[in-house]
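Q: Below are the sequence and a predicted model for it; my questions follow.
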Amino acid sequence: MTHTSIHTQNSSSVTLTDNHGRTVDYLRVSITDRCNLRCMYCWSADGMQFIPHSNIITYEEIARLIDISVAMGVRKVRLTGGEPFARRNFLDLVEMLLTKHPDLDVRLTTNATLMNGKAKALAELGVRYVNISLDTFNRLKFQRITGRDMLRNVTRAIDDCLEHGLGVKINTVALKGINDDELPVFINFAKNNPVDVRFIEFMPMGSSSAWSESNFWSADEILSDAKKLAVLTKLEKKERRSGPAKLFGIEGGKGRLGLITPMSNHFCASCNRLRITANGQLRTCLFSDNEIDLRTMLRNPSITDTDIANVIHESNISKPLGIELLNAKRQNEVAETRMNAIGG
């Protein structure tokens, strides 16, 4: 069989360092664009179209990409969506990955509405951390934001994760005029539970997002208000583990407060991640719509793992600084692709 090689390098010898000196060791994989919620900041239900099933990468293709990525230095993989638990037999993929790579740091991002009874299985498979999206503790507001009355499912899942020893990070999109009045509730939750409550600045992502300047609640505003509610201590990087969140300890509390600031104080200079979309496209930057088609390569029997590794390598070399794209397009949606297909 003839192979069309781009270089002669073995995949394990290909590094993931770009022209800005940043090295990738973290891969985010959207396993589906399907989601059972209809969050206002992601998309509306009007005219919604899913990626055709035949174009969604299979679990085997995901596993192959992760094999290639691990050989290139990736040590952390986040499985996201859409909603990962909306895809059938999702735990089979988790098991597949951790059986092959027991030392790989596999994490999930989920809305937790479909997690009933699954925390124990995740812990047994070797998952240690779960990120749970939750923008309000008010049932009616939850329904308004997500289009579904499923808040109780989420709070049960958080309790279940903590009971089985999973680290929990609560991801909260900061929405002025919508959930800014609940800051005391979130601070109190972090005081009473060993979780990171992380407010994420609302980004203008996707053509049907509800983003506007009027509902942008900045991290500076959040921190200023939070300091009126609790004594906060900024944690140094070594104390907060890796990641873009600026974390603060809460005096007398079990958990921590986090701020993720893609709009007001970007972290592009230290970005260590790549993204694979649900239809098998490589995105080197969240804010860029430039995609590299890996799915077609995966389905071509003449393409080797080394070929794919070299394409990933070459694409990463020119990985942009997202802040430049953000500044250039600030008046419009930064990326046309909906967040459910990118994986956040």
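A: Structure received. What you see is a predicted model, and the numbers here were worked out from it, not measured in a lab. Numbers count the residues shown, from 1 in each chain.
Q: make it CA atoms for all contacts and neighbour counts henceforth
A: OK.
Q: and Leu282, how far is that from His164?
A: 34 Å (CA to CA, to the nearest Å).
Q: ok, the two, which is more surrounded?
A: Of the pair Leu282 and His164, Leu282 is the one with more neighbours under other CA atoms under 10 Å, namely 23 against 15.
Q: Touching, that one and Thr296? I think so.
A: No: shown here, Leu282 and Thr296 do not form a contact pair, counting by CA atoms under 8 Å, at 11.6 Å.
Q: Overlap of the contact sets of the two?
A: In terms of CA atoms under 8 Å, 6 or more residues apart in numbering, Leu282 and Thr296 are not both contacted by any residue.
Q: can you give me the strands in the chain?
A: 26-30, 76-80, 105-110, 129-133, 167-174, 195-201, 232-234, 246-250, 256-260, 273-276, 281-283, 292-293 (DSSP state E).
Q: Let me have these in CSV, extended by distance to Trp217.
A: Shown next, in CSV, are the strands of the chain (distance: least, CA to CA, whole Å):
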stretch, distance to Trp217
strand 26-30, 26
strand 76-80, 25
strand 105-110, 22
strand 129-133, 17
strand 167-174, 6
strand 195-201, 7
strand 232-234, 19
strand 246-250, 16
strand 256-260, 11
strand 273-276, 25
strand 281-283, 27
strand 292-293, 33
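Q: and here's the other structure:
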Amino acid sequence: MQDRYGHRISYLRVSITDRCNERCTYCMPQELQEWLPREEILTFEETLCLIRIAAELGVSKVRVTGGEPLTRRDVVHFIAQIPAISGIKSLGLSTNGTLLARQITPSKTMAMTLRDAGVQSVNISLDTLDRDVYSKITGRDLHAQVLEGINAAIAVGFDQIKLNTVLMRGRNEDQLIPLIEFAASRNLILRFIEMMPVSTTEVLSED
């Protein structure tokens, strides 16, 4: 499968929910906090059908995202079926990290069950190491849970763990060096991602 410029398309991002347990100002401003009706969201079987079709057309890499994908019920069972699809060689997950350390069984965290299900890489959102700033950005006091989630991901040995950081003027630009040091000390990849302006949010410009 190719795009109109002749580039081969091998990567598919699958958003399985628009719901999230956080309210980050840069993706969910107060005035936009409305969910899709559940009947408009594809079932897992419908989503798996689309992935199979994409795989037949040459897609080999899949990343599950949201919203926060781990808030959807039976998500691990769904994820576990993706590696079995012929042609799929790489499976990743994008998450805010707040649920990765949650105990699914007395002996297994969510991170462990995801690794067992075939997830090879995880992208975790982390915009600051400051708890108060984190709460202001996300609208939730879940900073400790994210750090626990990162540690849980490290413990299970995903092939790659990447931290995604959105820089915002006057809010977290002072976190640049601390986040670099945090990631480097744990052998994590750190990516400063470009923010798509949404309503009243602020973007850190190139200057």
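A: Great, that's in hand. Bear in mind the structure is a predicted one, so any value in this text is a computation, not a measurement.
Q: And the strands of the first structure: which comes nearest Ile68 of the first structure?
A: strand 26-30 (11.2 Å; CA to CA).
Q: residue range for that closest one in the second structure?
A: Residues 11-15 of the second structure are the counterpart of strand 26-30 of the first structure, counting by TM-score structural alignment.
Q: Pull up the aligned stretch in the second structure for stretch 141-149 of the first structure.
A: Going by TM-score structural alignment: stretch 141-149 of the first structure matches residues 133-141.
Q: and the matching stretch, which residues are buried?
A: Residues of stretch 133-141 of the second structure classed as buried: 133-135, 137-139 (neighbour count, 16 or more other CA atoms under 10 Å).
Q: Not counting its own residues, what contacts the match of strand 26-30 of the first structure?
A: Outside stretch 11-15 of the second structure, the residues that touch it by CA under 8 Å, 6+ apart are 47, 54, 59-67, 69.
Q: please redo it, this time with the cut-off set to 6 Å
A: 59, 61-66 (CA atoms under 6 Å, 6 or more residues apart in numbering).
Q: That stretch vs the first structure, average offset?
A: Mean deviation of stretch 11-15 of the second structure relative to the first structure after superposition (mean CA distance after the TM-score superposition for the first structure): 0.7 Å.
Q: what do we get in the first structure for Ser185 of the second structure?
A: By TM-score structural alignment, Ser185 of the second structure lines up with Asn192.
Q: And the corresponding residue of the first structure for Thr43 of the second structure, how far from Val29 of the first structure?
A: By TM-score structural alignment, Thr43 of the second structure lines up with Thr58 in the first structure. To Val29 of the first structure, Thr58 of the first structure is 12 Å away according to CA to CA.
Q: who's more crowded, those two?
A: Set Thr58 of the first structure next to Val29 and count neighbours by other CA under 10 Å: Val29 wins out with 28 against 18.
Q: ok, now how distant is the more buried one from Asp220 of the first structure?
A: For Val29 of the first structure relative to Asp220 of the first structure (CA to CA), the value is 30 Å.
Q: can you check Leu175 of the first structure too?
A: For Leu175 of the first structure, the distance to Asp220 of the first structure - CA to CA - is 14 Å.
Q: the more surrounded of those two?
A: When neighbours are counted by other CA under 10 Å, Leu175 of the first structure and Asp220 differ, and Leu175 comes out ahead with 21 against 13.
Q: Does the more buried one touch Trp211 like I think?
A: No: counting by CA atoms under 6 Å, Leu175 of the first structure does not reach Trp211; the two are 9.2 Å apart.
Q: OK, contacts around Arg140 of the second structure?
A: Glu22.
Q: what's the burial count for the nearest residue to Asn316 of the first structure once chain neighbours are set aside?
A: Spatial nearest neighbour of Asn316 of the first structure, excluding adjacent residues (CA to CA, 6 or more residues apart in numbering): Asp18 at 5.7 Å. Residues contacting Asp18 of the first structure under the criterion other CA under 10 Å number 18.
Q: where do the helices sit along the first structure?
A: In the first structure, the helices defined using DSSP state H lie at 59-71, 90-100, 119-125, 139-146, 151-163, 183-192, 219-226, 237-240, 295-298, 305-317, 322-328, 339-342.
Q: how far away is the alignment partner in the first structure of Gly118 of the second structure from Val74 of the first structure?
A: Under the alignment (TM-score structural alignment), Gly118 of the second structure pairs with Gly126 in the first structure. As defined by CA to CA, Gly126 of the first structure lies at a distance of 17 Å from Val74 of the first structure.
Q: again, but for Leu27 of the first structure
A: 7 Å.
Q: What of Ile132 of the first structure?
A: 23 Å.
Q: Asp18 of the first structure too?
A: To Val74 of the first structure, Asp18 of the first structure is 14 Å away according to CA to CA.
Q: now swap in Ile62 of the first structure and tell me
A: 14 Å.
Q: again with Gln281 of the first structure
A: Applying CA to CA to Gln281 of the first structure and Val74 of the first structure gives a distance of 17 Å.
Q: go on, Leu183 of the first structure?
A: Distance of Leu183 of the first structure to Val74 of the first structure, given as CA to CA: 36 Å.
Q: More neighbours: these two, which one.
A: Ranked by neighbour count (other CA under 10 Å), Leu183 of the first structure and Val74 place Val74 first, with 23 against 17.
Q: aligned partner of that one in the second structure?
A: Checking TM-score structural alignment: Val74 of the first structure goes with Val59.
Q: Let me see the contact set for the closest residue to that match other than its chain neighbours.
A: Using CA to CA, 6+ apart and skipping the chain neighbours, the partner closest in space to Val59 of the second structure is Ser10 (3.9 Å). Listed by CA under 6 Å, 6+ apart, the contact partners of Ser10 of the second structure are 58-60.
Q: that older thread, select, out of the strands of the first structure, the one closest to Asn316 of the first structure.
A: Between Asn316 of the first structure and the strands of the first structure, the tightest spacing by CA to CA is seen for strand 273-276, at 8.1 Å.
Q: Show residues contacting that closest one.
A: Contact with strand 273-276 of the first structure is made by 24, 26-29, 282-284, as judged by CA under 6 Å, 6+ apart.
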